[in-house]
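Colleague: All I have is the shape, not the residue letters:
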């Protein structure tokens, strides 16, 4: 018997990994006799792939049964592929599982054309229904499944796996090929200790079950051995068990400092030691703030203490850990004014980024059960986005969406964390006021606030243009050069940080080399920048208000080279003549010719170029 498990991903991404389907295949292997009779193939697709193309690839494996993993983003696409499979192979068995199937089984069965669904955690039901199909027995009635009986929903409950370690690792079982993806999803637990009314994470079982530290240790070794570049940790309560979290962080610091990890954490369980451990590895944290209004959060069964939140986030800032927040607008009791206050609260804490979403009223959640009573008008199908509430009418929802998009472009994608608060303070604007003005300005430029096609350079130029506009509008033009210096510096810094560092020449390769006879050019990771002020003075001033900086320093043009070396980014303030020397190295002319054109002292220029070559600022090609 042959089974294909299909996953349709939103877009190419390091997170586009079929982990759920891999778990199913791994668990099937616990029944050696059944595994010998059943071949399971994993197929990955993108939402943009036409249904007939997906179906053709699936059918090329000649499956007897096909299963789909359903999420908000792929429900419609999966149904289209299922219909195409049914058209081409009428007798094939088609089933589905995943969060969307579990949340709304009746709609999924009636709208998707599936023979049955797997509800909740899929390992045990998948093994059972596969055994039934392989034996020619009816699949209906298997524990953990749902089906239609004369048009009515029928289902049988199941108990989830109590000991997660009894589920074989998809990594250690070599089901997932790490080299195929730009990263991996790493599940450390299942379930949730909390019961937020808008969320589906805690459904099914109460509490959290965790994979053992021995399992974590073995899988971490797998990640290191296979040079996985980044890992998205699937554990929404990672730091609730503080000692376990710290143990894992120490394991990562010791063995995987080169891998970038993404964690979800709860602010109330952060302490100084944990903050330092996060800062000691390559990682980013996501904290679910959702709203800064305690009353709004209480209405969805979340407790929030603003002072405690600020205190614990300050520990992250002190340690240098990278973190971002989630915000939701449209929660019961929320309003546009309340959302703006939440945005101001969040940005004042210097997050690296904000992820902002409208409320999604997910089927199967307590919030969905009381949506009508609460007056939550929302889309009836995925993504179930909120349209309006009694306190957040539709026009205000559109205004909030524009504000969220403006924040995404200007602040998050514009990497503005280091200078944003200092700049807007000089304008006497709140973050929400500033970003609202940016959103309106974008519209007048004919741009949407969800321009995904905008690249880093395009966003940088938009930032500069808007700042010129608003500094003039607020009549503080004299501070604009300071603002632009900070924007420019951090743009170039980020570009150098993200660029692959060059391979440094050895001392031996440089020894005895007449550097002026070489053809040289800037390394691709090197950035040259001109500033209106001495850039080192501005960097030492930190996040101060621009008016304070302007009172301390006078305009004084400076020139700098910004470049990566090892794991650090260096900034060297240069004399203009040496800046022009680097700028003139075009990869065509001898370095000595550029030195002569600029009338620089040969010995000093040679010493500078030797330094630049050794640091990886320039690359050298011997032309002798």
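Modeller: Nice, thanks for sending it over. As the structure is a computational prediction, the values presented were derived from the model and not from experiment.

Colleague: C-alpha from now on. contacts and neighbour counts both.
Modeller: Will do.

Colleague: hey, where'd the strands end up in the stretch 401-550 of the chain?
Modeller: Secondary structure of the stretch 401-550 of the chain (DSSP state E, counting those that start in this stretch): strands at 519-522, 527-531.

Colleague: centre of the chain versus the first one, how much separation?
Modeller: Pointing back at strand 519-522 there. 36 Å (Cα atoms, centre = their mean, to the nearest Å).

Colleague: Could you do the last one as well?
Modeller: Remark: strand 527-531 is offset 29 Å from the chain centroid, using Cα atoms, centre = their mean.

Colleague: From the contact counts, what lies against it?
Modeller: Packing contacts for strand 527-531, counted by 3 or more Cα pairs under 8 Å, 6 or more residues apart in numbering; DSSP states H and E, involve helix 480-498, strand 558-565.

Colleague: hmm, try it at 10 Å
Modeller: Contacts defined by 3 or more Cα pairs under 10 Å, 6 or more residues apart in numbering; DSSP states H and E place strand 527-531 against helix 480-498, strand 558-565, strand 568-574, helix 576-584.

Colleague: follow-up on the earlier one: how about JSON lines for the strands of the stretch 401-550 of the chain, with distance to residue 332 added?
Modeller: Listed next are the strands of the stretch 401-550 of the chain as JSON lines, based on distance: least, Cα to Cα, whole Å:
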{"stretch": "strand 519-522", "distance to residue 332": "55"}
{"stretch": "strand 527-531", "distance to residue 332": "48"}
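
Colleague: got a markdown table for those, with mean neighbour count too?
Modeller: Shown next, in a markdown table, are the strands of the stretch 401-550 of the chain (neighbours: other Cα atoms under 10 Å):
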| stretch | mean neighbour count |
| --- | --- |
| strand 519-522 | 22 |
| strand 527-531 | 19 |
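
Colleague: Structure two is appended below for comparative analysis:
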């Protein structure tokens, strides 16, 4: 019996943890199990062909909010080609209303909730059936199944002992250039109304020594990024500190991503984190809103002032990248309140700021209050809020456009000095107003409706300045030129940033740098002439007009000043 477990990821670089868990948990069973992964950007026809080529007897899909429609298309097509292939589904997106989903889709089985034990019993009995036995599927808790054209349910399964989970990655697995997912705990201590974690109470942890051993696997493999999927990694302070200490002491090049609750950080944790080398950790902090009344509406019993204090304390360490989240469309939050939340968080200076939109997930407590808050939301994944009694559809559309600006310009990290320049212009009352006006400019130009090049994303600022601000465009052009060269590591400039070439001076500077052993080879760098002293501006904020040369190269630091060579 051949079983094929299919993971459909949001991006190619992601890896699917769920299908690995299922395969690892049934390693001792005598059956042929294979995993295969795709992304939602892959061509459906090719995906189906790859699946059929494997000749599976049983086909399993891991279902999430972002891939469900894609999975449904694959499953329908596979069944048309070979109706004898048994199909089962699992994952959070099909677990709430398993009966309804299975009634309305092709396939014979659906695994509810935590899947490892249910899947193992399913495979054991599927093997028995394969050998001619008649199976009573109702004895397997956590399973929906079709019988006599009806969907039946065997009843809920108790949560499993975490120590029974099998480490899902194989020794010879190629994880290069992949984002690898790992969990050291399951569950969440909080009960946020919009989150499915609120439907399960309690947190279960793996043994600390086991976690260390498994993390060493990633370190030895030189995995680029490991993302912990733990809902609130630092809900157990001692557990978190031990893991952080272990990773700090290993002096590894792997980066580790954690979702944390900033207000839970204590002095001991801050002291531990202060020892981490730059780039070892990145934190995701769910602020959601800075309106304390709205926080109470969603069962988050914390004040923004507590979150802000800890986020700023972490920022002061200067060694941890922080990604802060906001959610638009929360109960009780109108446009002006969200604007204030945006400005409050932006002024902290996070490395990344994500503007999310409330999703009314099936089974989450928030869906029960939708009518109370006048919420209308899409009936299709990702079930995003369309309007509430406090914020209109049109206002949410405005925020969608601002989200695009923030994600492209702030979060990409390729426009840092340009953004700082506009942040300091007095024509904008607040950071929110800058992104709002930029999004309006984008809209008027039609840029949201067509694809623009990476170069054009820089050119936009010149057009925006010319049409809206009419500030010092000559200096802005030089600043754009600096960010373009520094963050894109490209020799040569687009036409709208063309530099005044002085080949004689460039050659002289390169020769002197080689002579003084600042560089080994003049071909490793390129010398660019600026009309303003860029170092004076970057260090002190002073705009000083004078010829100024910089040497750019492709290594980590990006450029060096060469004042003593011209």
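Modeller: Cool, the structure landed. The shown structure was predicted, so the numbers you read here are calculated from the model rather than taken from an experiment.

Colleague: follow-up on the earlier one: so which of the helices and strands packed on strand 527-531 of structure 1 is the most packed in?
Modeller: strand 558-565 (a mean of 22; mean count of other Cα atoms under 10 Å).

Colleague: Surely residue 423 of structure 2 touches residue 430?
Modeller: Yes. Here residue 423 of structure 2 lies in contact with residue 430, judged by Cα atoms under 10 Å, at a distance of 8.0 Å.

Colleague: can you give me the helices for the stretch 401-550 of structure 1?
Modeller: Secondary structure of the stretch 401-550 of structure 1 (DSSP state H, counting those that start in this stretch): helices located at 420-426, 431-444, 456-473, 480-498, 507-510, 535-541, 546-552.

Colleague: Format those helices as CSV; extra columns: distance to residue 608 of structure 1.
Modeller: Shown next, in CSV, are the helices of the stretch 401-550 of structure 1 (distance: least, Cα to Cα, whole Å):
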stretch, distance to residue 608 of structure 1
helix 420-426, 35
helix 431-444, 43
helix 456-473, 30
helix 480-498, 21
helix 507-510, 13
helix 535-541, 20
helix 546-552, 32
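
Colleague: Out of these, which is closest to residue 179 of structure 1?
Modeller: Shortest distance between residue 179 of structure 1 and the helices of the stretch 401-550 of structure 1, using Cα to Cα, is found for helix 480-498: 21.1 Å.

Colleague: Run through the neighbouring helices and strands of the closest one.
Modeller: Contacts defined by 3+ Cα pairs under 10 Å, 6+ apart place helix 480-498 of structure 1 against helix 420-426, helix 456-473, strand 527-531, helix 535-541, helix 546-552, strand 558-565, strand 568-574.

Colleague: and the gap between the residue nearest to residue 159 of structure 2 when sequence neighbours are not counted and residue 350 of structure 2?
Modeller: Nearest non-adjacent residue to residue 159 of structure 2, counting by Cα to Cα, 6 or more residues apart in numbering: residue 114, 7.1 Å away. Distance of residue 114 of structure 2 to residue 350 of structure 2, computed by Cα to Cα, to the nearest Å: 34 Å.

Colleague: my guess is the residue nearest to residue 159 of structure 2 is in a helix, correct?
Modeller: No. With DSSP: H, G, I helix; E, B strand; the rest coil as the criterion, residue 114 of structure 2 is located in coil rather than a helix.

Colleague: Matching it against structure 1, which residue comes up?
Modeller: When structure 1 is aligned by TM-score structural alignment, residue 114 of structure 2 is paired with residue 121.

Colleague: ok, its match touching residue 158?
Modeller: Yes. With contact defined as Cα under 10 Å, residue 121 of structure 1 reaches residue 158; the gap is 9.0 Å.

Colleague: Show me which of these two is the more surrounded one.
Modeller: A count of neighbours by other Cα atoms under 10 Å puts residue 121 above the other of residue 121 of structure 1 and residue 158, at 22 against 17.

Colleague: and that one, what is it in contact with?
Modeller: Contacts for residue 121 of structure 1 (Cα atoms under 10 Å, 6 or more residues apart in numbering) come out as 20, 23-24, 97-99, 102, 144, 158-161, 190, 204.

Colleague: Counting only strands, which of those residues make the cut?
Modeller: 97, 190 (DSSP state E).
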